[in-house]
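**Q** structure for the following, please:
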Amino acid sequence: MIESPCVACCKLDSAKVCIGCYRHISEIVDWNRRSEAELAAIMQQVAARKAAYQQQDIFNITTSPITQAEWQAAKQASKRSQD
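**A** Alright, predicted model coming up:
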């Protein structure tokens, strides 16, 4: 299993991408339920996002911690997409 890129610094930007691990909230909430192929694809997206963010002044990006409501909404969306 591919390890999570989590660095325990969950701060979402306006696009709901964590600026710690560069995953979208939907990729974070169901990481452990994804296939190896899906995880590999996410890791490719993570690398691309990281490179794009490094081109920006990351200290001037408005962020907020993941709220319980955001987490629950993302989990519900994930469940609906799996049905």
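**Q** make it CA atoms for all contacts and neighbour counts henceforth
**A** Fine.
**Q** roughly how far does residue 47 sit from residue 26?
**A** 17 Å (C-alpha to C-alpha, to the nearest Å).
**Q** with residue 40 instead?
**A** 15 Å.
**Q** comparing the two, which residue is more hemmed in?
**A** residue 26 (18 against 14; other C-alpha atoms under 10 Å).
**Q** you'd agree that one is up against residue 74?
**A** Yes. Residue 26 lies in contact with residue 74 (C-alpha atoms under 8 Å); the separation is 5.6 Å.
**Q** and the strands in this protein?
**A** Assigned by DSSP state E, the chain shows strands spanning 11-12, 64-65.
**Q** now the second one, please; I'll put the structures next to each other:
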Amino acid sequence: MLDVVINIVYFMLSVALLFGFIRLIKGPSLPDRVVSLELIASIVVGYVGVHAIDTGVPSLLDVAIVIALTAFLTAVGFARFLERGGPKSE
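**A** As a prediction, this is how the structure comes out:
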């Protein structure tokens, strides 16, 4: 029963990742792309967490925490970049 649930979760995460990549490619603006990158990072954290549960390797949760913290710092950096005016077309 647990295998069925884990496979369903993997499928749902894959669909969400596909939608995140579509938003990343289509845009239409830079903030939309930044939000989609944050979404993709969160989905990857979900993948790692589900894989840790599936394989029984608890040290993978440390990897998920590092990915989440890196994604958070990246989002803060992008937000500061956009707040200061974004890319300059000079």
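**Q** what TM-score do we get after superposing?
**A** Remark: TM-score between the superposed chains equals 0.37 [TM-score structural alignment, normalised by the length of the first structure]; 47 aligned residues with a C-alpha RMSD of 3.6 Å.
**Q** all helices for the second structure, in order.
**A** Taking DSSP state H as the criterion, the second structure contains helices spanning 2-26, 30-55, 60-83.
**Q** give me the helices and strands touching the longest helix along the first structure, please.
**A** Ranked by residue count under DSSP H, the longest helix found in the first structure is helix 36-54. Using 3 or more C-alpha pairs under 8 Å, 6 or more residues apart in numbering; DSSP states H and E, no helix or strand is in contact with helix 36-54 of the first structure.
**Q** residues contacting the closest residue in space to residue 63 of the second structure that isn't next to it in sequence?
**A** Nearest residue to residue 63 of the second structure, sequence neighbours excluded (C-alpha to C-alpha, 6 or more residues apart in numbering): residue 48, at 7.6 Å. Residues near residue 48 of the second structure by C-alpha atoms under 8 Å, 6 or more residues apart in numbering: 60-61, 63-64.
**Q** out of those, who has the most neighbours?
**A** Neighbour-wise, those (other C-alpha under 10 Å) top out at residue 64, 20 neighbours.
**Q** from residue 42 of the second structure, how far out is it?
**A** Look at residue 64 of the second structure and residue 42 of the second structure: by C-alpha to C-alpha, they are 9 Å apart.
**Q** ok, now residue 19 of the second structure?
**A** In this view, residue 19 of the second structure and residue 42 of the second structure are 13 Å apart by C-alpha to C-alpha.
**Q** just residue 78 of the second structure next, same as before
**A** 16 Å.
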